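Q: missing the sequence, but the structure's below:
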C-alpha cells in the first residue's frame, strides 16, 4: 500500500508540474521559438533513439543531455535568453511525447516512469537556474565559476534522478530501496556523468557560438550510446552462452528440463530481496544457471538430478567438479567459487552460494509435489536452518514466493 502511494505521488507530482507549466506557456506564449524548436528537436531525437537497457532500464542519454542543457541555458550566441522554467518543462515534455510516438506505434507503449522522471528532473534543474538567471543573480559569474555552477546543478539533478529511479523501482517491485539506490548511483557515475558533462558543455557552447554547437557537441554522446548498446548486446550473448552451457545437463538427461532456468530466476529474486547489488546479482544468476554442471562428471546420474538429498560429502564432490568445469569454460572466477561452495556449511558460504543452495533444494522438493508442495518444502527448509540452509535466505525465499508475480515458474 505504501509503495503504491509513492508511485502515485511521483506520477501525480510530474503530472501536476506538467499541467502548470503547459498552462503557463500557453498563456504567455513561447519565447525565442527558434531556440525552443532546436532543443525540442534534439530531445525528440534522443527519445527516438531510446532503447531498453539491461533489466528493462530505459536509456535515452541524448534526450536527457539536451533537456538538461535547455534547462541551464542562459545565453544564445551572446544574447540573454528569456525563456523560463515553465517553457523548459513544456518544450521537453512535448518533445519527449513526440519522440515516444514511434515506440508506441511499434507496440512498446509510453514509458510513464521515464517521462515522470524526465519532467521532474528537468523541472528541478530549470527552477534552480532560470529564475535566478533572469533576475541577474549570476550576472557577475563568468569563466570557471559559471561552468562549475552548471556542473554542480547538474550533479544535484543527477542525484535527484537517481532517487526517483530507485523510488519508482521500489514501488513497482518491492525490492529494497537501498540497493536500488546504490545501483542508480552507479549508473550516475557511468553514463550519467557523460550526460551531465554533455549537458553542461552544450549550455556553455550555445551561449558562445549559438545553436551550431548542438550537433557538434552531441556527437560524442551519440557515439557513446552506440557503444553502450553494443556492450549490452555482448552481455546478452555472454548470458545466452552460459545458459546454453547450463542446458548441457538437461540434454544429457542428468537434470529435468528447465531446472537451471527456474533456479536462476528464483535465486535472482531472492538476491534482490536480500539487497544484493546488480553485479552481485549477475554472478548469482550465472552460478545458479551452472550449479548442476558438475553432474556431467558422474558415471551414474543422480535420480532426477536431485542433489539436495545426497550425503554432504557427495554434494561437495559434485560442487567441486562443477567449479572445475566452470573454470575451464572461461566464465568469471567468482561464478566458479559460488558453484564450488554451494554445498559447504552455510556459515562458511558466500551469500550467493547460500542462495543457490536453498533455492535449488526448494525447487527439487517442490517438483511434482502437488498443490501443498511449496508449503511443505518451505517447512523442510526452515527445519534445516540449524545447519544446512541460511535462515535469512529461507525467509527471503518465503517472502519472494508470497509476492504476486514472483512465484516459481512452472516446468518447461
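A: Cool, the structure landed. Owing to the predicted nature of the structure, the values given are computational and were not obtained by experimental measurement.

Q: only C-alpha atoms from now on, for both contacts and neighbour counts.
A: Noted.

Q: quick one: list the elements packing against the longest helix seen in the chain.
A: Taking DSSP state H as the criterion, the chain has its longest helix at helix 213-246. Packed against helix 213-246, as judged by 3 or more CA pairs under 8 Å, 6 or more residues apart in numbering; DSSP states H and E, are the following elements: helix 61-71, helix 193-209, helix 278-289.

Q: buried deepest among those, which one?
A: helix 61-71 (a mean of 29; mean count of other CA atoms under 10 Å).

Q: what's in contact with the helix or strand that that helix is followed by?
A: Following helix 61-71 in sequence order, the next helix or strand is strand 75-76 (DSSP states H and E). By CA atoms under 8 Å, 6 or more residues apart in numbering, the residues outside strand 75-76 that reach it are 81, 206, 207, 208, 209, 210, 211.

Q: now the element after strand 75-76, going C-ward?
A: Next in sequence after strand 75-76, counting helices and strands by DSSP H and E, comes strand 79-80.

Q: the helices and strands packed on helix 213-246 into a markdown table, with extra columns for distance to residue 328?
A: Formatted as a markdown table, these follow (distance: least, CA to CA, whole Å):
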| stretch | distance to residue 328 |
| --- | --- |
| helix 61-71 | 38 |
| helix 193-209 | 37 |
| helix 278-289 | 14 |
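
Q: looking at the contacts of strand 75-76, which one is closest to residue 358?
A: residue 206 (57.6 Å; CA to CA).

Q: quick revisit: which members of the contacts of strand 75-76 are the farthest-apart pair?
A: 81 and 209 (13.8 Å).

Q: residue 145 sits in which helix or strand?
A: helix 144-173.

Q: how far does that helix sit from its chain's centre?
A: 16 Å (CA atoms, centre = their mean, to the nearest Å).

Q: try this one next to it:
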C-alpha cells in the first residue's frame, strides 16, 4: 500500500545489518567516533587522570550542556554549551596561572564521559539521541584536540619567548577547520539519508551551522583564555552568553515547528470536509519532498515546497460542489486554475507565506508556462506531478498501477508535466519501494 510513510524522506528504521546497508556513511561516522571514545577511555584509565578537579569541572559542564541539547530545523541536534566546554578544555593552557598537563586522550575521555552522562536522562525518558549527531560532535573535538594538544608546551605562557597571538591564531584556525569538517560530515550523512546531492547538502549545512558554529567556537576560545586568569570561575562567566544564544535558537526552532504544525493542521481541513481523499495532502507533500531531494533542491526551498504541497488543495474549500473524489487532475483546466487561485489567495492572507502562495497559484500551469510569466517555479512543477501521481494511483497496492500512472505522465503530449520531474518521481518511488 502506498501510505504516507511510503513517501517519507527517511527510510523506515531497520534493525541490524539491514540498516547498516541502508546508511553506511552514518554507520562509519558513528563507528569512528565510538572507536576514539573507547580508545581514549582505555588509555586514560591505564595512564591515569591528571588534574582531576579541572577534568571534573569541565566534565560536569559538558554533561549539563549535553543534557540541554536542542533540535534545530532540519532535525539537527546540537549541544552548544557541551561543545563549547569541550573546545575550552581542549584549548586550556593554564588555569589561574598554573600550567595544565592533560593530554589529548584525557580531553577525549572527559568529553566522552560528559556526553554519556548528559545523554543518559534523555535515553531513560525515551528520547534517544540521533547518534550520528553525537558522533559528529565527538569527531569535531577529536580533530581539534589531536591537532592542538601536541603543541601545548610551545604555546604555554611558561615557554621561552611566549606570545599570545600564535596560540590565538591556532585556536581560531582549528575552530574553523573543525566547523568545516563537521559541515562535510553532516552533509555526507544528510545526503545519504535524503538521497540528495552532497554539494547541495554541504551548502545547507554551512548555512545552518554558520552562526551557531562560530558562537560555539568563540565561546570555547574565550573559556580557555579566561580560565588562564580567572580559574574555573571563567566557565560560568563565559558560558552565560552562549546560554542566551541557545535560548534564542530554541525559540526559533519552536516557532518553525509551530508553523509546520499549523500548516499541517490547516491542510487537513479539506480532508475533514470531504473535499479530498484522506491522507492525500500528506502523501503529496512527502512525495514532493522526495522528488525535490532527487532534483537537488535547497533545504529552504524544500521547506517551502512542503508547505505548498500540504496546502495545494485548500482552494477547494471555496467550491460549491466538490470535485469528484477530490482528484483535481480530472477537473477542467479552468476549474484547476480557479482552485489554485483561490488557494493562493487564502495563503497570502497570512502575510508571511507569499512565496508558498506563488507555488500554489502556478501549480496547474503546463511545464513551459502559458503566459508572460514564463515556466512555473520548480516547486510548482513538482507539486503538479506529485498531485497527479496520488490522484491517479491513490493508495493502490498494485505496483503495476503506479508504473502505469508514471508511464501516462511520461507520454503526456501537451507539455503538462515536466519530464525531469516525472523521472525524479519515478526514482523516488522506486527507492521508497525498495526500502519498504
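A: Nice, thanks for sending it over. Note that the structure is predicted; figures quoted are calculated from it, not measured.

Q: out of the helices and strands packed on helix 213-246 of the first structure, nearest to residue 40 of the first structure?
A: Going by CA to CA, the one of these nearest residue 40 of the first structure is helix 61-71, 8.1 Å.

Q: name the residues that touch that closest one?
A: By CA under 8 Å, 6+ apart, helix 61-71 of the first structure touches 39, 42-47, 50, 85, 88, 92, 96, 118, 122-123, 125-126, 129-130, 154, 191-192, 195-196, 198-200, 202-203, 218, 221-222, 225.

Q: again, only this time at 7 Å
A: Helix 61-71 of the first structure is contacted from outside by 39, 42-47, 88, 92, 122, 125-126, 195-196, 198-200, 202-203, 221-222, using CA atoms under 7 Å, 6 or more residues apart in numbering.

Q: just give me the match in the second structure for residue 43 of the first structure.
A: Residue 43 of the first structure maps onto residue 62 in the second structure, with residues paired by TM-score structural alignment.

Q: give the contact list for that match.
A: 81, 82, 85, 86, 111, 114, 115.

Q: any idea what the last one aligns with in the first structure?
A: When you say that, I think you mean residue 115 of the second structure. Using TM-score structural alignment, residue 115 of the second structure sits opposite residue 96 in the first structure.

Q: need the contact list for that match.
A: Contacts of residue 96 of the first structure (CA under 7 Å, 6+ apart): 43, 44, 47.

Q: which of those map to contacts in the second structure?
A: Of those, the ones still in contact in the second structure (both residues aligned by TM-score structural alignment, their matches' CA atoms under 7 Å) are 43, 44, 47.

Q: quick check: the gap between the second one and residue 37 of the first structure.
A: For residue 44 of the first structure, the distance to residue 37 of the first structure equals 10 Å [CA to CA, to the nearest Å].

Q: same thing with residue 189 of the first structure?
A: 30 Å.

Q: quick one: map residue 410 of the second structure onto the first structure.
A: In the first structure, residue 410 of the second structure lands on residue 382 (TM-score structural alignment).

Q: what's the helix or strand for its match?
A: Using DSSP H and E, residue 382 of the first structure sits in helix 373-383.

Q: tell me the helix or strand right after that helix.
A: helix 391-402.

Q: give the aligned range of that next one in the second structure.
A: Going by TM-score structural alignment: helix 391-402 of the first structure matches residues 419-430.

Q: average gap between that stretch and the first structure?
A: Superposed on the first structure, stretch 419-430 of the second structure shows a mean distance of 1.6 Å to its aligned residues (mean CA distance after the TM-score superposition for the first structure).

Q: give me the buried positions along that stretch.
A: 419, 421, 422, 423, 424, 425, 426, 428, 429 (16 or more other CA atoms under 10 Å).

Q: Provide the secondary structure category for the residue nearest the centre of the second structure.
A: In the second structure, the C-alpha nearest the mean C-alpha coordinate belongs to residue 74, at 3.0 Å (CA atoms, centre = their mean). For residue 74 of the second structure, the assignment made with DSSP: H, G, I helix; E, B strand; the rest coil gives coil.

Q: what's the closest non-adjacent residue to it?
A: Spatial nearest neighbour of residue 74 of the second structure, excluding adjacent residues (CA to CA, 6 or more residues apart in numbering): residue 299 at 8.0 Å.

Q: on that earlier part again, distance from the helix holding residue 145 of the first structure to the second structure after superposition?
A: On superposition with the second structure, the average gap between helix 144-173 of the first structure and its aligned counterparts reaches 2.1 Å (mean CA distance after the TM-score superposition for the first structure).

Q: I'd like the next helix or strand past that helix.
A: Next helix or strand after helix 144-173 of the first structure toward the C-terminus (DSSP H and E): helix 177-187.

Q: where does that following helix end up in the second structure?
A: With TM-score structural alignment as the criterion, helix 177-187 of the first structure aligns to 198-208.

Q: quick one: residues in contact with stretch 376-390 of the first structure.
A: Looking at what lies outside stretch 376-390 of the first structure - CA under 7 Å, 6+ apart - the contacts are 345, 346, 354, 358, 362, 365, 366, 391, 394.

Q: residue contacts, the second one?
A: Going back to what we said before, that points to residue 346 of the first structure. Contacts of residue 346 of the first structure (CA under 7 Å, 6+ apart): 354, 387, 388, 389, 390.

Q: how many neighbours does the fourth one have?
A: A count of neighbours around residue 389 of the first structure, defined by other CA atoms under 10 Å, yields 24.

Q: same thing with the last one?
A: Summarising burial for residue 390 of the first structure: neighbours were counted as other CA under 10 Å, giving 22.

Q: what's the answer for the third one, then?
A: Using other CA under 10 Å, residue 388 of the first structure has 20 neighbouring residues.

Q: re earlier: helices or strands next to the helix holding residue 145 of the first structure in the packing?
A: With contacts defined as 3 or more CA pairs under 7 Å, 6 or more residues apart in numbering; DSSP states H and E, the packing partners of helix 144-173 of the first structure are helix 2-28, helix 112-134, helix 177-187, helix 193-209.

Q: and the third one with helix 278-289, angle?
A: When you say that, I think you mean helix 177-187 of the first structure. 110 degrees (axes from the mean of the first three to the mean of the last three CA atoms, to 10 degrees).

Q: cool, and the second one?
A: On the basis of the same axes, to 10 degrees, helix 112-134 of the first structure is oriented at 170 degrees to helix 278-289.

Q: again with the longest one
A: Note on geometry: by the same axes, to 10 degrees, helix 2-28 of the first structure and helix 278-289 are set 130 degrees apart in direction.
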